[in-house]
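In: What follows is a predicted structure for the sequence shown.
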Amino acid sequence: MQTHEIRRRFLDHFVKAGHTEVPSASLILDDPNLLFVNAGMVQFVPYFLGQQTPPFNTATSVQKCVRTLDIENVGITTRHNTFFQMAGNFSFGDYFKREAINFAWSLLTNPIDDGGYGFDPERLWVTVYLDDDEAQDIWHKEIGIPNERIQRRGMADNYWSMGIPGPCGPCSEIYYDRGPEYGKDGGPEADEDRYLEIWNLVFMQNERGEGVGKDNFEVLGPLPKKNIDTGMGVERVAFLLQGVDNVYETDLVRPVITKAEQLTGRRYAAGGPEGGADDIRFRVIADHARTAAMLIADGVNPGNEGRGYVLRRLLRRIVRSARLLGAEGATMSEFMAVVRDEMSPSYPELKTDYKRIENVAVGEETAFLRTLASGSKMFESEADEVKAAGKKVFGGSEAFVLHDTYGFPIDLTLEMAAEAGLSVDEDGFRSLMAEQRARAKADAQARKHGHTDLMVYKDLLDRGPTEFTGFAELNTEAKIIGLIKDGQKVPAASVGEQVEVILDRSPLYAEAGGQIADTGMITANGVRLKVDDVQKIAKKLWVHKVTVEEGLIAEGDEVLAQVDAQWRHGATQGHSGTHMVHAALRQVLGPNAVQAGSLNKPGYLRFDFNWQGGLSEQTRHEIEDVANAAVSADYQVNTFVTDLPKAKEMGAMALFGENYGDEVRVVEIGGPFSMELCGGTHVAHSSQIGPITLLGESSVGSGVRRVEAFVGLDSVRYLAKERALLQGLASTLKVPTEDVPGRVENLVERLKVAERELEQSRAAAVLASAGSLADAAHRIGDVLLVAEKAPAGVGAGDLRTLATDVRGRLAQQAAVVALFGDDDGKVPFVVATTDGAREHGIKAGELVKAVAPAIGGRGGGKPDMAQGSGTDASGIEAAIAALRAALAEGSA
């Protein structure tokens, strides 16, 4: 049975049983506890926690999930995957254990012709929590499973919680016996490779207290309502029903491995054991390609932190694995195309948005291939030093730097070291990795907090959404329905207090979609509240953060909410200007220049978009011209509400990674010129935006560029300043304004010529001192030593050249040259040795360690040349003395 069919049967089974089918949420949710959605129940958390009242009593979904905690184990075993699909059915105070168990059992065991999966009931085992007699009885007495195939397990295995205070409860897991060839008898307790878990039924009936781990917490008591949360692993069911050994052999994943075989000429040991290095690399490619495509589709771009770093790491592991398998050149486009073809029947966005997905992935591959080149140079330099020192082990700290700075996985470093005849201090490397993970874990724990913060808003959310009137008016009569201070409800607030005010109606825009919140006032008789910020809770409750400037306010008061009209006018200019720039980018660059983020406020906009490489000055001018032509055309701005499929059919642009409801608001400017899904405020006609002036363009990450612009009066003021600057230059240079660029270019060229001449003179003067320095050499034992403070004006860049020249003059003798500079508070130094000195066992890199402490510095290098820098010029004489002592000791 194909994986797409497995998904469809699951959803059909529960829809027929009265469940509401809920689409998968994006892999990115606005949840401080989660990097990515990692379980099927995540989008339903507010319902389970009682923070919001669910719009349905029962639901079913197939949720896309990503887990990356064990990323290093992906490929090493066949059990670890970063992307997976979790099918689930959920009850919010409706049915409980009996129904949940029967629903799962009937789907698993019903014949295929009747819509089931056709599993042999005799090969299914279940586990229940230690004291869950009710579940045991249902499985045995009603379903008919023999007691010997029902095992009781403790909290670590069969008791679920979110890891923080909140709902919890016992669970019952369903396992499939793969047969004696996969392990020993005895059920899940004996061998969880042979007995594979395919479904987990969570009976969410209790509340847990504080604690750490899966079983170190107190169960406080029963929840007001009993809930059901289940999860069936789609990929696990797929490989069982398809008669293969693991997910890598299934219909959606194996084609990626096949493509990797074609590109590398190597072969994957299909159906075999976990395999060797090549098999691991094939699995890494297959797993990570799928995950990367899904993450990019949901709006993640490669970066250096958070989600972006995870994506970057996945893509680089693909590149590295393909390289180690023997692939030459780029491969990412090929892998992404296979993922698109295999996964798009369930996730059509992979096809409709493929060009952007491909561009992001290929862009990161291109960048990493360059990184590999620079990292390889660092490796070669370090490896040369190790071998020159007569050692055989590449340092763990150096391996960690390669990993952390250049993205080198340890196995790539191991391979390169082996080629160089070296081993690697893996223990040292893994120790540093463990320290990094511990820091990351501590940071994540510090950020982690319970979901109970939103409980204070639950009653208000249950009353329905705030009515936003700001599209039609700037002043609205409203009623205070809630006051919150420091996370607690309060009945009233007085002068000087800062509180959150929740109104039943509001014209003030709450920050969203890149547009920052409105400012304004809330007033009544003798009452004046300054609105500092407006935010949304659960996307439907407007929370006004205010300072009470006059009077006393209380829940139930009638007030007048007012938007600062000047602020709103500027905000609409900025937001509509963003749409103009987006449309202009797509017109000039093509449809792959897709929004990756934005910020707009009065007079200013910032727009991030997916694109590889910088924009030329000519391209920027063209984008600016197209946007301003649309402004000048005085297009009418139309807004309307429709359903999401209709909006997409009309060609409306959506923000990647954003979760939209069934109904969406479309903002259309100039018909086909610009049409986007947007909940922001806008001008009525494009001419009201005023001139748009692009300020510049820059990179904000791999494959993501940023443009910034002024609009309206801010644009006029900016251009006036630029004009004044140009006129000032023209006056100073005594040329017409149109001749200023040529005149400045001429002056710059003349300055460059003068600087080159000065540099040549200075270099000649520096080298002229080489002879006198060489003549000043004095003998220490069998070695000549030149140890001097360099002439004034010799910086770090010249010091090495001078030392090399002095050494050349003493090349026929055993000599050491040590020169120290004093460059604006820094003390650069260089130590060089001749062949004769090295024959006496004298190495520059070791001498550096002897002199560096005296000047508060450090350094290193090779036996023939080493250098470093210090911070204490007063220690130069002491450093020279230390050098003499080191040479004298060596001669003795």
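Out: Yes, it's here.

In: going forward, measure contacts and count neighbours with C-alpha atoms only.
Out: OK.

In: Now do the contacts for residue 226.
Out: Going by C-alpha atoms under 8 Å, 6 or more residues apart in numbering, residue 226 touches 92, 93, 94, 96, 203, 204, 205.

In: Most neighbours among these, please name it.
Out: Using other C-alpha atoms under 10 Å as the neighbour test, the contacts of residue 226 are led by residue 204, with 28 neighbours.

In: Where does the closest residue to that residue other than its chain neighbours sit: helix, strand or coil?
Out: Distance criterion C-alpha to C-alpha, 6 or more residues apart in numbering; nearest residue to residue 204, sequence neighbours excluded, is residue 169 at 4.5 Å. Here residue 169 is strand, with the state taken from DSSP: H, G, I helix; E, B strand; the rest coil.

In: What of residue 25?
Out: coil.

In: Which neighbouring elements make contact with the longest helix along the chain?
Out: In terms of residue count, the longest helix belonging to the chain (DSSP state H) is helix 354-388. Counting contacts by 3 or more C-alpha pairs under 8 Å, 6 or more residues apart in numbering; DSSP states H and E, helix 354-388 is packed against helix 277-297, helix 306-324, helix 332-343, strand 393-394, helix 396-406.

In: take a look at this one as well, against the first:
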Amino acid sequence: MRTAEIRRRFLDYFAARGHQVVPSAPLLYNDPTLLFVNAGMVPFKPYFTGAETPPYDRATSVQKCVRTLDIEEVGKTTRHGTFFQMNGNFSFGDYFKAEAIRFAWELVTGSQDDGFLGFDPNRVWVTVLHSDDEAARLWENIAGLPPERIQRRGLLDNYWNMGIPGPGGPCSEIYYDRGPEYGREGGPVVDEDRYLEIWNLVFMQEELSTVRAKDDFDVLADLPRKNIDTGMGLERVATLLQGVDNLYEIDEVVGVLRKAAELSGRTYGAEGGHDDDVRMRVVADHVRSGLMLIADGVTPGNEARGYVLRRLLRRVVRSMRLLGVTDPVLPELLPVSRDVMKASYPEVERDWDRIAGIAYAEEEAFRRTLVSGTQIFDVAVADTRKGGGSTLSGDRAFQLHDTYGFPIDLTLEMASEQGLSVDADGFRRLMAEQKARAKADAKSKKAGAQAVEVYRELRATGVTPFTGYSELASDTSIRGIVLDGDLVASAAEGDVVEVVLERTPFYAESGGQDSDAGTITGDGFELEVVDVQRPVKGLVVHRVRVARGELQSGTDVLAQVDGEWRLGACQAHSGTHVMHAALRQVLGPTALQSGSYNKPGYLRLDFAWQGGLSQATRSDVEEAANRAIRADLDVSATYMPLATAREIGALALFGETYDEEVRVVEMGGPWSRELCGGTHVQHSSQVGLVTITTESSVGSGVRRVEAFVGIEAFRYLAAERSLVHGLTETLKVQPDQLVDRVGRLVAQLKDAERQIAELRSRQVLAEAGSIVARAHEMWGVDYIGHAAPGVAGNDLRSLALEVRNRVQDRAAVVAVVGGSADKPSVVVVTTEGARHRRLSAGDLVRVASETLGGRGGGKPDIAQGGGSDGSKSQEALTAVEHAIGHVLQS
């Protein structure tokens, strides 16, 4: 049974039993505690915690997930994969244990001819929490399982919680016996390779007050509404139903594995080919993960999500290289994954041009990194040998890996070719420390999530209606005051607190739009609004400074948005939509927005694109935007079902999640049609003017344009006009002659600088004769030390070489110190006769550079360095002289 069919059967089964089918949330979910969605229940977490009221009593989904903590284990075991799909059914205070067990048993063991999955019921085992007699009894009564196939386990294995105070409860896991060829008898408590877990049923029934560890927590009380959260590993079920050994060999993955084998000329599963098999499995897993991450809007980068994607794609290239393939591989592998995944996720085909462009550009960048990394590796090898060692240090290997993106496997391979080993233990220790820091950061973020408890309490009393689409001032009242995470009854003048209103005209920062500014006034007090946020869905929180008087909770107030600020915000946000549409008009439909920020007078928009925009293209985009503004396009906002919005082509921002009812903002009908909750002008002409100020790269395959909007755009252009006017007055030319005139001046200046440099060089070299005359003989070697203040760069090097040319017939060392007082430079050269006396320019320049407060190095015949203290020039020359004497006398 194909994976897509298993997925369909699961959703159909629960839909037929009253469950709302919920589409998968994007992998980039709006949760500060998560890098990516890593479990099927993540989109439903606000319902389980009570932060939001669920719109349905029961739901089902197949959720895309990514986990990367065990990335190094991918391919080595049959259980580790980075991207996976989690089938789930959920109950929010509706059915509980008995129904969850009945549903699971029927779907798992029911006949395939009847639409079920058709597992042999005699090979099904389950585990329950050691104290959960009820679950054990239900499995016996509902499924008819004998007691020996119902195993009890402790809290570590069979209790679920989020790691923070909140809901928790016992689990019951379903396992399938793969047979004696896969391991020992005795059930999952003995061997979890033979007995493969396929489904976990979580019975949320308790409220936890303190969570110290997965198996160490305090139970506050029973939940008033008991919930069900289940997770069935789609890939694991496919492994069993397709009769293959592991998840890398199922239909959605194996195609890439076979293509990797074909490109490399290796045979998967060949005797003695364990390492090759691991590499092919890594490729198969990571190609699919990279495809799905890019499809959901992730772009390669050096931090957080972007770094994970970059690492996955680079591990593909590295693994193929270790398989002997040095040509570009993603153009061969990625389309294979697209073709099998598009049945379940049509967006991978719809957005293919963008996805492929990002992935292929990243591979090309890594291929360049491999070249530069090899050079850095060669330096590390040389330093190791120079120190008399035979082991590349762990910190050098980690530096290559972490700073330069050079994979450790390649470092090990290349070191072996050079006859060196690598301190792998030291490397692993540094990697472990980095992982520990990452886990600590994640834990701190998770701990920070506890601070929203007060917001959940306020949200439980109702949402905060936003009235700002139709008014700038609202009569309202203060629902709550928050200070340092606690509810307080009042706030005094000068305090900075957070205020929740019963209704508000203030726009909370979201969708790239900055929050509104304004005031909240009441009887005897005035609050200055400095920020507005939505810490939990449906609740608007105003950060305010008490400018006058004393604030009391429950007081009636007037909330007033600054009209000028809102006008500027509307212009900037509408201008962002105009800029996005103009980019797509000029560049094509793949130039999709991947992020934005706007505030009064300014907008910033990130979009998918390879390579910088020429000045002509920038001008075309700017003109397209301003023509749309001049056209006075009608701007409208309409609410409609999400499915309808997608059907009419409304664009959604990557990483955002949307309700089933969405707001679609249109400008000129289909010219610009986007899902958006922000505030906008009523006609495009009200934007006024857009002028692009910069265009730059913010990551592989992502460009950024910044622009001024409205009056700020006019001021920007007025300042440029003033600058042009000043230049034309100074140069006595017309504006249209300015570029030519400045060009001629620059050419003349460069010519003059070249002539000056030539004169200075001749003057410097003219001193060579007098410098040679001051040579000092030491044990048969002439030492010529000379201070040349103000001489630097090539001139200093040329002077040293010219002096050496005049003493080539004898053993001689020339040291010249120049540069400036705060940035001295030194060059040391030696003749062949001096080198026969064991005098090396590289060794001597290090002595001089250290005296100058810096470093230096080079070859035995010529070397250079520098420092930070030019007052020690003579000391540096004397130090070289002493070093020469030490070598000659030893």
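Out: Good, I have the coordinates. In this text, all values refer to a predicted model and were calculated from it rather than measured experimentally.

In: Next, format the helices and strands packed on helix 354-388 of the first structure as JSON lines and append distance to residue 60 of the first structure and mean neighbour count.
Out: Listed next are those as JSON lines, based on distance: least, C-alpha to C-alpha, whole Å; neighbours: other C-alpha atoms under 10 Å:
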{"stretch": "helix 277-297", "distance to residue 60 of the first structure": "21", "mean neighbour count": "25"}
{"stretch": "helix 306-324", "distance to residue 60 of the first structure": "27", "mean neighbour count": "21"}
{"stretch": "helix 332-343", "distance to residue 60 of the first structure": "20", "mean neighbour count": "20"}
{"stretch": "strand 393-394", "distance to residue 60 of the first structure": "53", "mean neighbour count": "21"}
{"stretch": "helix 396-406", "distance to residue 60 of the first structure": "41", "mean neighbour count": "19"}
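
In: Would you format those as CSV with distance to residue 43 of the first structure included?
Out: Formatted as CSV, these follow (distance: least, C-alpha to C-alpha, whole Å):
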stretch, distance to residue 43 of the first structure
helix 277-297, 17
helix 306-324, 18
helix 332-343, 22
strand 393-394, 47
helix 396-406, 33
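
In: Which one of those lies nearest to residue 108 of the first structure?
Out: Distance to residue 108 of the first structure, taken as C-alpha to C-alpha, is lowest for helix 332-343 among those, at 23.5 Å.

In: what's the mean deviation for the closest one versus the second structure?
Out: On superposition with the second structure, the mean distance recorded for helix 332-343 of the first structure (mean C-alpha distance after the TM-score superposition for the first structure) is 2.1 Å.

In: what's the angle between that helix and helix 354-388?
Out: Helix 332-343 of the first structure and helix 354-388 are oriented at 130 degrees to each other (axes from the mean of the first three to the mean of the last three C-alpha atoms, to 10 degrees).

In: mind checking how far the following helix or strand past helix 332-343 of the first structure is from the chain centre?
Out: Downstream of helix 332-343 of the first structure, the first helix or strand assigned by DSSP states H and E is helix 349-352. In terms of C-alpha atoms, centre = their mean, to the nearest Å, the centre of helix 349-352 of the first structure is found 21 Å from the chain centre.

In: Helix 349-352 of the first structure aligns to what range in the second structure?
Out: Aligning helix 349-352 of the first structure against the second structure (TM-score structural alignment) gives residues 347-350.
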